[in-house]
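Asks: Next come a sequence and a model predicted from it.
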Amino acid sequence: MPLYLHVGLNLLVLFSASASLSSPYDVRMIAVDLNYTLQWAWSDSQLNDSVNFTAAYAFWNIKDDEGSYKQACAGSGEHWCDFTHCKLHFKGSFQTRVRAEAAGRHSNWTHLRFTPDEHVLLGPPSEVNMQGDVEMVILNISKSVMNSLMKVQYEVQYWEQQQPDQKHLKIYNDPYAPLTSLKPWTEYCLQVRVFNKDYSKNSSFTSPRSTFSLAESAHCAVLYLTVRSCSIHVLQTQKKDLSIPNPQQHSMSSIRPPTSPRSSGTKMFHSICVRTHPTARVSTAPPAGAGWHRRVPGSVLPGEQWF
């Protein structure tokens, strides 16, 4: 047998042995905001050795240069690799690849092209804080991490709890989002998502949350948004009907309105809504002439009612 043919057969045998492992399949990049994770599936029922995986990447325009690849994970037993730490340029395009390795053997590479600005999905806001006012609710939405890379807008969907089919939409350019002209003392449900028109991207909506809008009569000051999961106590005082003692000298439980008014003057109410939390504090000045007090933490026990 000629020498060159013998050498060629040996090389073929070595190549076949090194590539005898099955290659990863169903390779996909899970990309949400700036978090990138390459995932894949792999199986080989005839292999008894433990299998590890190596994943790497290179810029798309130099993908044919083996020296240009940088490892993202090496010798990992997981079927995924976190590419977040690689800090891939958002407007770049990359060739990613992964292969299986076991007992000195390895599979062929499986490749996947990844272009972040095309493939990235937007994540929903991580937090939505609500603060109430008269016939309105103010939303403070957590700012998207994608703000530095694209113009992100915020879409608020809300509806009356009793009318779920009649949804309303409002769009805001920043995470401060006041919902105005709401019906007073009405329970509303709301959810928020972010979107970008230039890239035609939008996140999923946050989970619906419910809250109440408040109301203000001619002489009523509303201080706190009442959230459905937060119980409240309401204290009402009447002008000329009640002279409230010094709270330092009297316990709150001793203060009760009279059974009948001592004056026929106009009644004025000053409403205070307080979370039943041991550190909750509310202090405000009432309308002129109305009696008032400062709520002392722990002065009202759970279940106690004021009328």
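Replies: Ah, there it is.
Asks: contacts, neighbours, all on C-alpha from now
Replies: OK.
Asks: show me what contacts K170?
Replies: Neighbour list for K170: E155, V156, Q157 [criterion: Cα atoms under 8 Å, 6 or more residues apart in numbering].
Asks: Could you verify my assumption that the first one touches I171?
Replies: What it means is E155. Yes: between E155 and I171 there is a contact at 4.5 Å, judged by Cα atoms under 8 Å.
Asks: Could I get the contacting residues of E101?
Replies: Contacts for E101 (Cα under 8 Å, 6+ apart) come out as L21, V51, N52, F53, T54, G75, S107.
Asks: The closest residue to W42 other than its chain neighbours: what's it in contact with?
Replies: Counting by Cα to Cα, 6 or more residues apart in numbering, W42 lies nearest to P24, which is 4.8 Å off, once chain neighbours are set aside. P24 sits next to W40, A41, W42, S43, V98, R99, A100, W109, T110 when contact means Cα under 8 Å, 6+ apart.
Asks: can we see that at 10 Å?
Replies: If you count contacts by Cα atoms under 10 Å, 6 or more residues apart in numbering, P24 has them with 39-43, 53, 79, 97-100, 107-111.
Asks: Ok, L182 next?
Replies: V134, E135, M136, V137, E160, Y188, F212, S213, L214, A215.
Asks: for Q161, same thing?
Replies: Counted by Cα under 10 Å, 6+ apart, Q161 has contacts T186, E187, Y188, C189, L190, S210, T211, F212.
Asks: Filter these down to the buried ones, PyMOL style.
Replies: This is how PyMOL selects the buried members of the contacts of Q161, with burial counted by 16 or more other Cα atoms under 10 Å:
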select buried, resi 187+188+189+190+210+211+212
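Asks: Which residue is the nearest non-sequential neighbour of the residue nearest in space to the middle of the chain?
Replies: By Cα atoms, centre = their mean, the chain has its centre lying nearest to S126, at 1.6 Å. Once flanking residues are discounted, S126 sits nearest to S142: 6.2 Å by Cα to Cα, 6+ apart.
Asks: Also Q162?
Replies: Per Cα to Cα, 6+ apart, closest to Q162 is E187, 7.9 Å.
Asks: in what helix or strand does D117 lie?
Replies: Per DSSP states H and E: D117 is located in helix 116-119.
Asks: also this one, for the comparison:
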Amino acid sequence: MYTSLCFHCLIGWVIWRTGGANLASPQKIDVITLNTNYILCWDWGDTEESVTATFTTQYLEKFKLQSKKSPNWYTVCEDTSKRSCDLTSCDFHYFGCYMLRVRANVNGHHSKWAVKEFCPDPDAAVGPPSALDFFSAGSDLDVFISDPVTTTNRSIKDHIPNMYYQILYWECCHYTQALSLNTSANEVTLSYLKSWTWYCVSVQSCYDFFKKRSNFTMPYCIQTKGTPSWWQIVFNFLGSLMISACSMLSLLYGFFRIFKCLSATCYTNNRLTLQFKEYFCDSLGSDVPNLLTLNSESELFDNVFICPERFIKNHNNPKEIFLKKQVAIHIPGPLGEE
């Protein structure tokens, strides 16, 4: 009985070990970095088991592998179905080295660990400047560069003090003639530029020790200034004068139209023609009516008498009158006859 139980346990252990050995490990392990942001990514085959597969990610300081004791690995992502794990929260020392490992889990079986070494100083990519500001100072341009920042909003120069910036600037639409300037300062003046000309500027971060280069920032275009020429002064003066004159005329015309509208609406009874003003007003420019005197009434008016309507009595019969009219208009016959 005891021998049979041991045999079955041995068979189960062998089957379990065989299942774990056949489970593929993650492939194409890589760390995507930017300043102090780190994300571990990997690939795993597209099989039926990939639907239920989960992954576990751990890390360890590299120097602890030399210890005689079994090292204690730190778990970051456990039983996650994603093909990536964010290591930013681990707060890796920028000048340290770490061992990263990940394995697949399917139905209680585990694959072998896939291991990758990661050192932030040589491996982490540096980002472009976090912000750029530009100001035109005459024909010169002042450029203010903000350092790339870490996850704690500190300057990346705290970890890379020898980092510098490469500035490309060119006259608008002439990118092939771009000029370059390297500087470690955060405030730079671009001199000897043309006045009243558009220039575009783009900046990247550089670290020569590990040959790090960030992407260039999006080009920012700004126009330089300078002493205006005589024709610009004359043109601006004439333009301002014309605009002021047009505005004043429009304002006066608007007031005039409003006044005319109000006058026509509120004082319509006082509007007299020239003929009426000659007789009814003191003068042509006056709206005060002049009352008529008794002497002028005879000159302006005639006496009118109303006669009563006269009625003429007609004693003739209307029928006889009609017959007489027919005889009077009778058409004559042949000659000699009436």
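Replies: In hand now; what should we look at? Bear in mind the structure is a predicted one, so any value in this text is a computation, not a measurement.
Asks: So after superposing, what's the score?
Replies: Here the TM-score for the pair of chains, by TM-score structural alignment, normalised by the length of structure 1, is 0.66; 232 aligned residues with a Cα RMSD of 3.3 Å.
Asks: picking that back up, can you add secondary structure and distance to R28 of structure 1 and give the contacts of Q161 of structure 1 back as TSV?
Replies: Formatted as TSV, the contacts of Q161 of structure 1 follow (DSSP: H, G, I helix; E, B strand; the rest coil; distance: Cα to Cα, whole Å):
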residue	secondary structure	distance to R28 of structure 1
T186	coil	46
E187	strand	43
Y188	strand	40
C189	strand	36
L190	strand	33
S210	strand	37
T211	strand	40
F212	strand	43
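Asks: hang on, the earlier thing: counting neighbours, go ahead and name the busier of E155 and I171 of structure 1.
Replies: E155 (21 against 15; other Cα atoms under 10 Å).
Asks: The more buried one matches what in structure 2?
Replies: Mapped onto structure 2 by TM-score structural alignment, E155 of structure 1 lines up with Q166.
Asks: which residues touch that match?
Replies: Per Cα under 10 Å, 6+ apart, neighbours of Q166 of structure 2: S180, L181, N182, T183, S184, S202, V203, Q204, S205, C206, R213, F216.
Asks: Skip ahead from the helix or strand containing N10 of structure 1 and say which helix or strand is next.
Replies: Here N10 of structure 1, judged by DSSP H and E, is contained in helix 3-18. Following helix 3-18 of structure 1 in sequence order, the next helix or strand is strand 25-32 (DSSP H and E).
Asks: what's the mean gap between that next one and the aligned bit of structure 2?
Replies: By mean Cα distance after the TM-score superposition for structure 1, the fitted strand 25-32 of structure 1 averages 0.7 Å away from its aligned residues in structure 2.
Asks: circling back to that earlier point, still touching in structure 2? Go through the contacts of E101 of structure 1.
Replies: Retained in structure 2: V51, N52, F53, T54, G75, S107, out of these (criterion both residues aligned by TM-score structural alignment, their matches' Cα atoms under 8 Å).
Asks: Could you pick out the buried ones from those residues?
Replies: Of the kept ones among the contacts of E101 of structure 1, these count as buried by 16+ other Cα under 10 Å: V51, N52, F53, T54, S107.
Asks: Can you tell me which of those is closest to S93 of structure 1?
Replies: T54 (20.1 Å; Cα to Cα).
Asks: Assign a three-state SS to that closest one, would you?
Replies: Assigned with DSSP: H, G, I helix; E, B strand; the rest coil, T54 of structure 1 falls in the strand class.
Asks: same check, this time on the one 4 residues further on
Replies: The three-state label for A58 of structure 1, taken from three-state DSSP, comes out as strand.
Asks: give the contact list for the corresponding residue of structure 2 for it.
Replies: The alignment partner of A58 of structure 1 in structure 2, by TM-score structural alignment, is L60. By Cα under 10 Å, 6+ apart, the contact list for L60 of structure 2 reads P71, N72, W73, Y74, T75, C97, Y98, M99, L100, R101, E117.
Asks: cool, K183 of structure 1 as well?
Replies: Contacts for K183 of structure 1 were tallied using Cα under 10 Å, 6+ apart; they are V134, E135, M136, E160, F212, S213, L214, A215.
Asks: picking up where we left off before, surely the match of E155 of structure 1 is within a strand?
Replies: Yes: under three-state DSSP, Q166 of structure 2 sits within a strand.
Asks: roughly how far apart are it and E61 of structure 2?
Replies: Separation of Q166 of structure 2 from E61 of structure 2 (Cα to Cα, to the nearest Å): 35 Å.
Asks: again, but for L40 of structure 2
Replies: 16 Å.
Asks: and if you look at N186 of structure 2?
Replies: N186 of structure 2 is 35 Å from E61 of structure 2, by Cα to Cα.
Asks: Those two: which has the busier surroundings?
Replies: Comparing N186 of structure 2 with E61 by other Cα under 10 Å, the one with more neighbours is E61, at 19 against 14.
Asks: quick revisit: settle this for me: the residue nearest to Q162 of structure 1 is touching P164, isn't it.
Replies: No: counting by Cα atoms under 10 Å, E187 of structure 1 stays clear of P164, with 11.2 Å between them.
Asks: So what's the residue count around K91 of structure 1?
Replies: 11.
Asks: mind checking how far the closest residue to it other than its chain neighbours is from S200 of structure 1?
Replies: Excluding its sequence neighbours, the residue lying closest to K91 of structure 1 (Cα to Cα, 6+ apart) is D117, at 5.5 Å. D117 of structure 1 sits 11 Å away from S200 of structure 1, going by Cα to Cα.
Asks: Compare those two and say which is more crowded by neighbours.
Replies: Using other Cα under 10 Å, the more surrounded residue of D117 of structure 1 and S200 is D117, with 17 against 8.
Asks: Quick one: residues contacting the residue mapped onto the more buried one from structure 2.
Replies: Aligned counterpart of D117 of structure 1 in structure 2: D121 (TM-score structural alignment). By Cα under 10 Å, 6+ apart, D121 of structure 2 lies in contact with N35, T36, H93, Y94, F95, G96, C97, H159, I160, F210.
Asks: Just the buried residues from those, in ChimeraX please.
Replies: If you want just the buried ones from the contacts of D121 of structure 2 in ChimeraX, going by 16+ other Cα under 10 Å, the selection is:
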select :35,36,97,159
